[in-house]
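**Q** Sharing a model prediction with you, sequence too.
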Amino acid sequence: MALNKSDLVSAIAEKANLTKADAGAAVDALQAVLVESLEAGEAVKVTGLLSVERVERAARTGRNPRTGEEISIPAGYGVKVSAGSVLKKAVQK
């Protein structure tokens, strides 16, 4: 089972004693801050929970799975998400 955005908003509203509208606004604000920070090349770290950072990917050669033809993949950026200690402990139970 996966927790979708609507479920997340409902759970946050209940735990924080907020309206669903306020919880939805908080989730949307978190998303906006993450996107803006990563676009600027800044890492976001929530101690104990997670860290998110933009990482550089070097140019490389790949292979088209249909034809087997080699293709050139240009350099770019990716996102690295690391779990903090609280999340790591939660999955050990």
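**A** Received the coordinates, thanks. Numbers count the residues shown, from 1 in each chain.

**Q** Please count neighbours and contacts with C-alpha atoms only from this point.
**A** OK.

**Q** now the helices for the chain?
**A** 5-16, 20-39, 85-91 (DSSP state H).

**Q** Tabulate the ones you listed (a markdown table), appending mean neighbour count and distance to Arg57.
**A** Shown next, in a markdown table, are these (neighbours: other Cα atoms under 10 Å; distance: least, Cα to Cα, whole Å):
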| stretch | mean neighbour count | distance to Arg57 |
| --- | --- | --- |
| helix 5-16 | 14 | 29 |
| helix 20-39 | 15 | 15 |
| helix 85-91 | 11 | 26 |
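
**Q** try this one next to it:
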Amino acid sequence: MIKSELIDKLAEANPHLYHRDVERVVNAILDGITDALARGERVELRGFGAFSVRHRPARTGRNPRTGESVSVKEKHVPFFKTGKELREKVDASREEVEEV
């Protein structure tokens, strides 16, 4: 699912809200998460999961095409850890698919 599909689905589920308002809410949530991560903060959505930033130190990598050693700079990358409820729901839905 892409962001526009999420917005459409939420707008359908909430017909009392304008589509543009649903879009603003989704964008505000995503912008809030992005801004918090940019400040190095952790964002936890109970039952869904937690977003955090992890530090990756500088290292020597390899160019897969040429095999040449390449210096990779240190960086900070976003990380998502699923919550217990989300893991259980995904696992239960996978079991249903496997039974069919």
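**A** Yes, it's here. Everything numeric here is computed off the predicted structure, so don't read it as measured data.

**Q** TM-score of the superposed pair?
**A** With the length set by TM-score structural alignment, normalised by the length of structure 1, the two chains reach a TM-score of 0.90; 91 aligned residues with a Cα RMSD of 1.2 Å.

**Q** before we move on, back to that, would you mind putting the helices of structure 1 into a markdown table with distance to Gly76 of structure 1 alongside?
**A** Converted to a markdown table, the helices of structure 1 look like this (distance: least, Cα to Cα, whole Å):
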| stretch | distance to Gly76 of structure 1 |
| --- | --- |
| helix 5-16 | 28 |
| helix 20-39 | 13 |
| helix 85-91 | 29 |
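
**Q** closest one to Tyr77 of structure 1 among those helices?
**A** Tyr77 of structure 1 lies closest to helix 20-39 among the helices of structure 1, at 10.0 Å (Cα to Cα).

**Q** ok, residues contacting the closest one?
**A** Val9, Ser10, Ile12, Ala13, Ala43, Val44, Glu53, Arg54 (Cα atoms under 8 Å, 6 or more residues apart in numbering).

**Q** ok, the fourth one to Gly48 of structure 1 distance?
**A** Note on Ala13 of structure 1: its distance to Gly48 of structure 1, by Cα to Cα, to the nearest Å, is 22 Å.

**Q** Also Val79 of structure 1?
**A** Taken as Cα to Cα, the span from Val79 of structure 1 to Gly48 of structure 1 is 19 Å.
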